[in-house]
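**Q** missing the sequence, but the structure's below:
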């Protein structure tokens, strides 16, 4: 039944029989037959049928929650047995918000030194995409904000507090200041992340609290694009302190604290709320707690 449940999860995720079959590595007739057999076994209709996918039935939505739980537990059991036999090995998939990407190496590097049989995939995603991928079993863990927008049911480890800096070239307004206010920052030509990024929504929120609105002169979902424009001396940006520390800005770029208020938001590791966790995810959560302790000592 497990393979049929995986077919059903893929169909719910892709909302298209052909794409779901491709994701599962089977033909579309094989996937359709598997889901029909699952319906026969359970005695309920799971999918609204027509010439194309039309959604899940109410019973299908209930079964989907069970399917995710059963498939997740099955994968965890297999991984635990493999770990008991040959040690911790396998592949960990992590999705992180763009502003946290620079610190992921501080998590993955010591982890792999302890467990050399483990490999990683790291994806850049919005905070909403991180949670969606986690719920669909497309990633094993995510790194995202913990305290700004609803997370739903997840296991989490707070890592660090994100604080905000004006990043600007020497010679631009405020570049000689020790600190600036959110209202002052609003007067500069800014390049910022796109509105689908939670970091941008946080920045917009603090600017609004300062009584100002900003229309950026450039938006991108890539931090590299923002960095390259700041270096021209024609744009400034607002970025987290931990990111600026990682990249080690030097002349002619300055990193200036933004105050009034000195805003802080918590970033952490999230995983599905499963007990027991898979051995890989459990070890990753332990490594995250060690990293969180390191961040606290640095502050």
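**A** Good, I have the coordinates. From a predicted model like this one, the values you see are computed outputs, not experimental measurements. Numbers count the residues shown, from 1 in each chain.

**Q** alpha carbons only for contacts and neighbour counts from here, please
**A** Fine.

**Q** Which residue ranges of the stretch 151-299 of the chain form helices?
**A** Applying DSSP state H, counting those that start in this stretch to the stretch 151-299 of the chain gives helices spanning 182-185, 198-209, 223-230, 241-247, 279-298.

**Q** Same list (the ones you listed) but as CSV, adding mean neighbour count and distance to residue 29.
**A** Output for the helices of the stretch 151-299 of the chain, formatted as CSV (neighbours: other CA atoms under 10 Å; distance: least, CA to CA, whole Å):
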stretch, mean neighbour count, distance to residue 29
helix 182-185, 20, 58
helix 198-209, 18, 40
helix 223-230, 16, 43
helix 241-247, 16, 48
helix 279-298, 16, 34
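
**Q** Okay, one more to line up with it:
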């Protein structure tokens, strides 16, 4: 069945891959970007800054005018800040949460009244991260912003059950996108952190550049949008990475931390 779909952060990476795949499958897609490429023709891109209340209102209103009905909201807009937690400014930390967490909340709150008025309900999909389930050194605030989505989705699902509105998180491991290029680094790192800072940065970039194909996420979403039973979260990516969450659940947080500390030579 053809669905009308709104995707935030759809000008590159996972969001763009999802939009292109779903368009090819016959769905009607509108994507958003802070600076949309007007020459891009695969699906329509409109302007949106998820950190700005008025921008969210305008974009959702415009998307509804163009589609007349929205069936699926995919909250994909996000970015990562890299650096020691101690040396990440409060301003940068707030910026991380404004996009990765509050951006999701703004978009969802703006679309929910439309979903409630739609007798068929709706579906909200948040593109979260494996980092929402395992805290990553030097990406602590990124992990925290994604961890927040875990509590959010568990509560949201129960609140929305009476309205036939479904919601879930997708938690990707590393996928081959522009995430490494777009990662923001803290302005300075002290000597005491420098060695481990560089060690982890090289490791993260290597694994991201060797990440899985985003089409896997696109195919998963294509299945979910026509599915009645939606789980809380969907972990996806290379098994060598996703197995980490299974190990954490089996071992418990403390033993898992010891294992990873030894593996990462912390």
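**A** Structure received. Just so we're clear, the structure is a prediction, and the values are computed from it rather than from any experiment.

**Q** TM value for the aligned chains?
**A** Here the superposed chains carry a TM-score of 0.31, computed using TM-score structural alignment, normalised by the length of structure 2; 143 aligned residues with a CA RMSD of 6.5 Å.

**Q** For the helices of the stretch 151-299 of structure 1, please prepare a markdown table with the additional fields distance to residue 36 of structure 1.
**A** Below are these laid out as a markdown table (distance: least, CA to CA, whole Å):
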| stretch | distance to residue 36 of structure 1 |
| --- | --- |
| helix 182-185 | 57 |
| helix 198-209 | 40 |
| helix 223-230 | 46 |
| helix 241-247 | 50 |
| helix 279-298 | 33 |
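
**Q** So which of these is nearest residue 80 of structure 1?
**A** helix 279-298 (5.8 Å; CA to CA).

**Q** re earlier: out of the helices of the stretch 151-299 of structure 1, which gets nearest to residue 258 of structure 1?
**A** Residue 258 of structure 1 sits nearest to helix 182-185 of all the helices of the stretch 151-299 of structure 1, at 6.3 Å, using CA to CA.

**Q** which one of the helices of the stretch 151-299 of structure 1 lies closest to residue 82 of structure 1?
**A** Proximity of those to residue 82 of structure 1 was assessed by CA to CA; the nearest stretch is helix 279-298, lying at 9.5 Å.

**Q** Packing partners of that closest one?
**A** If you count contacts as 3 or more CA pairs under 8 Å, 6 or more residues apart in numbering; DSSP states H and E, helix 279-298 of structure 1 packs onto helix 58-86, strand 90-96, helix 105-114, strand 155-169, strand 264-271.

**Q** ok, and for the first one, which residues are buried?
**A** By neighbour count with 16 or more other CA atoms under 10 Å, helix 58-86 of structure 1 contains the buried residues 60, 63-64, 67-68, 71-73, 76-77, 79-80, 83.

**Q** Around residue 193 of structure 1, how many other residues sit close by?
**A** Other residues within reach of residue 193 of structure 1, judged by other CA atoms under 10 Å, total 26.

**Q** Hmm, residue 219 and it touching each other?
**A** Yes: between residue 193 of structure 1 and residue 219 there is a contact under CA atoms under 8 Å: 5.4 Å.

**Q** any common contacting residues for those two?
**A** With contacts defined as CA atoms under 8 Å, 6 or more residues apart in numbering, no residue is adjacent to both residue 193 of structure 1 and residue 219.

**Q** Could you measure from residue 185 of structure 1 over to residue 245 of structure 1?
**A** 20 Å (CA to CA, to the nearest Å).

**Q** err, residue 41 of structure 1, not the other one
**A** Residue 41 of structure 1 sits at a distance of 57 Å from residue 245 of structure 1 (criterion: CA to CA).

**Q** Tell me the spacing between residue 155 of structure 2 and residue 13 of structure 2.
**A** Counting by CA to CA - residue 155 of structure 2 and residue 13 of structure 2 are separated by 28 Å.

**Q** Those two: which has the busier surroundings?
**A** Neighbour count, other CA under 10 Å: between residue 155 of structure 2 and residue 13, residue 13 has more, with 16 against 11.

**Q** so that one touches residue 182, yeah?
**A** No: contact criterion CA under 8 Å: residue 13 of structure 2 and residue 182 do not qualify, at 10.2 Å.

**Q** does residue 96 of structure 2 belong to a helix or a strand, and which?
**A** helix 90-100 (DSSP states H and E).

**Q** right, and the helix or strand after that helix?
**A** Per DSSP H and E, the first helix or strand lying C-terminal to helix 90-100 of structure 2 is helix 102-117.

**Q** Would you mark the buried spots in that next one?
**A** Using 16+ other CA under 10 Å as the test for burial, helix 102-117 of structure 2 gives 102-108, 110-112, 114-116.

**Q** What is the nearest of the residues you listed to residue 46 of structure 2?
**A** Of the buried residues of helix 102-117 of structure 2, the one sitting nearest to residue 46 of structure 2 (CA to CA) turns out to be residue 107, at 14.2 Å.

**Q** My guess is that closest one contacts residue 75. True?
**A** Yes: here residue 107 of structure 2 reaches residue 75: they are 7.5 Å apart, a contact under CA under 8 Å.

**Q** Which stretch among the helices of the stretch 151-299 of structure 1 approaches residue 128 of structure 1 most closely?
**A** helix 198-209 (8.3 Å).
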